[in-house]
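> The sequence and its predicted three-dimensional model are supplied below.
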Amino acid sequence: MNSNAAIEAFLEMMSAERGAAANTLDAYRRDLEDAHGAMPKDRGLAHASVLDVRAHLEGIAAQGFAASTQARKLSALRQFFRFLYSEGIRPDDPTGTAEAPRKPRSLPKTLSEAETGRLIERAEAEAAAPPPGVSREAAVRLHALVEVLYATGLRVTELVGLPLGVALRDDRFFVVRGKGDKERMVPLSAKARATMSAWLRVRAENPASAESPWLFPARSETGYLPRQVFARDLKALAARASVPVSAISPHVIRHAFASHLLQNGADLRAVQLLLGHADISTTQIYTHVLEERLVRLVNEHHPLAD
């Protein structure tokens, strides 16, 4: 099998058997085609040797790519060669001895509970009395978006792309279709349910919105609110709420959701399910929160802590 055919077969397997999303498949394709272009022409990627792969990885490092990018490219190669080995297309895996670069541990930006509270309180106040230049519909929508995002920890693309039907079913839960087209159920707090009901009433008053199949409709290519518009409105809200604008984004609120749950006693596995992480290792970026909680627990309750 030539390399181009092998890459196509691998991508087809990732799509059909593992449900990889379109963006993931595009990233695999780019990484594998780049690697194929770097291989000796008489062998190509599918028949690359251990030395060929090592030279390619060293070339990536020499170009100054971040450790996370190098690790991603190596992961793509590993999965590709394991596929070829499992299919009997080649007898070995040339990435078997390759080492991933060490990535520095980066902690996610987040907000304190007080900052999050100020942001939500400001959104609630503006929904009742919109500031100059902000329509009532936009203010009520923003309040609903912020409340639901903090209550559920959805990815921003999941939130803005919610179909109307999810809010018309049992309002205690949202059924969300996330990465890899996988569904998960996320509970809604009483406050989030109330803001959602208020948004649905306002939404129904606009004939253009009322006919849309999306929960947060907009005049856009997709038909729903672009995530960039939500991010822009969120930063403007943060400025009015005296929350550092540089520290705010929809993703930061998702991190706040996870961090605040763990700070208040939630289990890491439960947070993994709520965030929609396929692997617990992804959720383990929050272990510093658990460590802080354990230290506080010992300091507060151990008889020799003083």
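Ah, there it is.

> switch to C-alpha atoms for all contacts and neighbour counts from now on
OK.

> Which positions in stretch 24-38 come out as buried?
For stretch 24-38, a neighbour-count test (16 or more other C-alpha atoms under 10 Å) marks 25, 28-29, 31-32, 35-36, 38 as buried.

> quick one, helices of the stretch 101-250 of the chain?
Along the stretch 101-250 of the chain, the stretches classed as helices by DSSP state H, counting those that start in this stretch are 113-128, 136-152, 156-160, 165-168, 190-205, 207-210, 227-240, 250-263.

> between those helices, which one is nearest to residue 44?
helix 156-160 (37.2 Å; C-alpha to C-alpha).

> Packing partners of that closest one?
helix 136-152, helix 227-240 (3 or more C-alpha pairs under 8 Å, 6 or more residues apart in numbering; DSSP states H and E).

> mind redoing it with 7 Å?
Here helix 156-160 touches helix 227-240, going by 3 or more C-alpha pairs under 7 Å, 6 or more residues apart in numbering; DSSP states H and E.

> want to compare, so here's the second one:
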Amino acid sequence: MINQPYIRSFKTYLKLERSLSGNSVDAYLNDIAKLFQYFDSIDKQPDVKEIDSSHLKSFISWINELGMLPSTQARVISGLKSFFGFLLLENLITTDPTELLEAPRLARKLPDTLNIHEINRLIDAIDASKPDGVRSKAIIEVLYSCGLRVSELVGLRLSNIFEEAGFIKVVGKGNRERIVPIGGSALKYMNIYISETRVHIPIKKGFEDYIFLNRSGSSLSRISVFTMIKSLAEKVGLKKDISPHTFRHSFATHLIEGGADLRAVQEMLGHSSITTTEIYTHLDRDYLRGIITDFHPRS
């Protein structure tokens, strides 16, 4: 194959200069391989120096006709951009044929949310007479009060609670730390768990500072939290497919519906881009549209 030397050089670049994992390197190479599979299908195998934007547009049409999902198409295009960007960097080509290549627009999935009545139903269904119930109530209160990811919840530390100030320190994605306000109800139930349940657990060495523990004294697993929430939803007959992340979505949506500043919500969620936070404004728009429909005299 005439283009194998270019592909081998790209592979070396990904491994040595970009220090990507073997799986990531394979993913890039698979994307590039699809382009040359397309050329094989039309009995044409140009040198990379001859490939132009018209070739690539035809290739995109081809993978689209094959039924490839838009998200997969977008990933393939990203791989092609990296490949031809590398060739340009190495002066192996003089122009980048992917420069004007656009990825398909991806539909943004709107997150499921719970209303406050549904959240109260779940909390009220917890049997707080049992140690696991006390912990479950504290977990849901904290998830909803602080908008945490499940990994952030199970990683919470006693040393990261600043009760008098009403804040907790959270370690999020990429080990980025942020300070998040915690509501009075969440603090109350977390303290009940710590003082009445956690205090009776024989804690394993190395887990002394973790707030939420399993029965053996180790930090609680993410799966345990998922299972607990799924069981609760089934118990109250909730038809929505919920997870720990649903409480994070509900936290953000309820704040924005109540008029909270988008930048403040972004900070509390730990989003690096406000674009990620903006997905939660969809319900706010639905609410405003409903106001117009219900109350405007000429709606």
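Looks like it came in fine. Bear in mind that the values here come from a model prediction, so they are computed numbers and not experimental data.

> Post the TM-score for the overlay when you can.
For these two chains in superposition, a TM-score of 0.76 is obtained (TM-score structural alignment, normalised by the length of the second structure); 282 aligned residues with a C-alpha RMSD of 3.8 Å.

> if we can go back for a sec, and of the helices of the stretch 101-250 of the first structure, who's closest to residue 8 of the first structure?
Distance to residue 8 of the first structure, taken as C-alpha to C-alpha, is lowest for helix 156-160 among the helices of the stretch 101-250 of the first structure, at 27.7 Å.

> what comes into contact with the closest one?
For helix 156-160 of the first structure, contacts defined as C-alpha atoms under 7 Å, 6 or more residues apart in numbering pick out 178, 216, 224-227, 250-251.

> Which residues are in contact with residue 59 of the second structure?
Neighbouring residues of residue 59 of the second structure by C-alpha under 7 Å, 6+ apart: 35, 38.

> That one sits in which helix or strand?
helix 53-65 (DSSP states H and E).

> Residue 275 of the first structure: how many residues sit nearby?
22 (other C-alpha atoms under 10 Å).

> thought it was touching residue 153?
Yes: taking C-alpha atoms under 7 Å as the definition, residue 275 of the first structure is a contact partner of residue 153 at 6.0 Å.

> Skip the chain neighbours and tell me the closest residue to the equivalent of residue 166 of the first structure over in the second structure.
Aligned by TM-score structural alignment, residue 166 of the first structure pairs with residue 160 of the second structure. Among residues not flanking residue 160 of the second structure along the chain, residue 169 sits closest, at 5.0 Å (C-alpha to C-alpha, 6 or more residues apart in numbering).

> ok, the one you found - contacts?
Here residue 169 of the second structure is in contact with 160-161, 177-180 (criterion: C-alpha under 7 Å, 6+ apart).

> do residue 213 of the second structure as well
Neighbour list for residue 213 of the second structure: 219-220 [criterion: C-alpha under 7 Å, 6+ apart].

> so what's the equivalent of it over in the first structure closest to, chain neighbours aside?
Taking TM-score structural alignment, residue 213 of the second structure has residue 217 as its aligned residue in the first structure. Spatial nearest neighbour of residue 217 of the first structure, excluding adjacent residues (C-alpha to C-alpha, 6+ apart): residue 224 at 4.1 Å.

> Give me the neighbour count for that neighbour.
20.

> With the one 5 residues further on instead?
Look at residue 229 of the first structure: counted by other C-alpha under 10 Å, it has 10 neighbours.

> cool, and residue 289 of the first structure?
Residue 289 of the first structure has 17 nearby residues by other C-alpha under 10 Å.

> I figured it was touching residue 261, is that so?
No: the pair residue 289 of the first structure / residue 261 is not scored as a contact, 9.6 Å apart, by C-alpha under 7 Å.

> which SSE is residue 260 of the second structure in?
Going by DSSP H and E, residue 260 of the second structure is not part of any helix or strand.

> tally of neighbours for it?
Residues lying near residue 260 of the second structure (other C-alpha under 10 Å) number 13.

> how about it, what's its match in the first structure?
In the first structure, the residue matched to residue 260 of the second structure (TM-score structural alignment) is residue 266.

> Residue 288 of the second structure too?
With TM-score structural alignment as the criterion, residue 288 of the second structure lines up with residue 294 in the first structure.

> and that match, what element?
Going by DSSP H and E, residue 294 of the first structure is part of helix 287-301.

> That helix: which residues count as buried?
Neighbour-count burial for helix 287-301 of the first structure flags 289-290, 293 (criterion: 16+ other C-alpha under 10 Å).

> now stretch 78-97 of the second structure
For stretch 78-97 of the second structure, by 16+ other C-alpha under 10 Å, it's 78-87, 93, 96-97.

> and which of these is nearest residue 143 of the second structure?
Once C-alpha to C-alpha is applied, the member of those that ends up nearest residue 143 of the second structure is residue 78, at 34.9 Å.

> Not counting sequence-adjacent ones, nearest residue to that closest one?
In space, not counting the residues next to it along the chain, residue 78 of the second structure is nearest to residue 103; the distance is 8.0 Å by C-alpha to C-alpha, 6+ apart.
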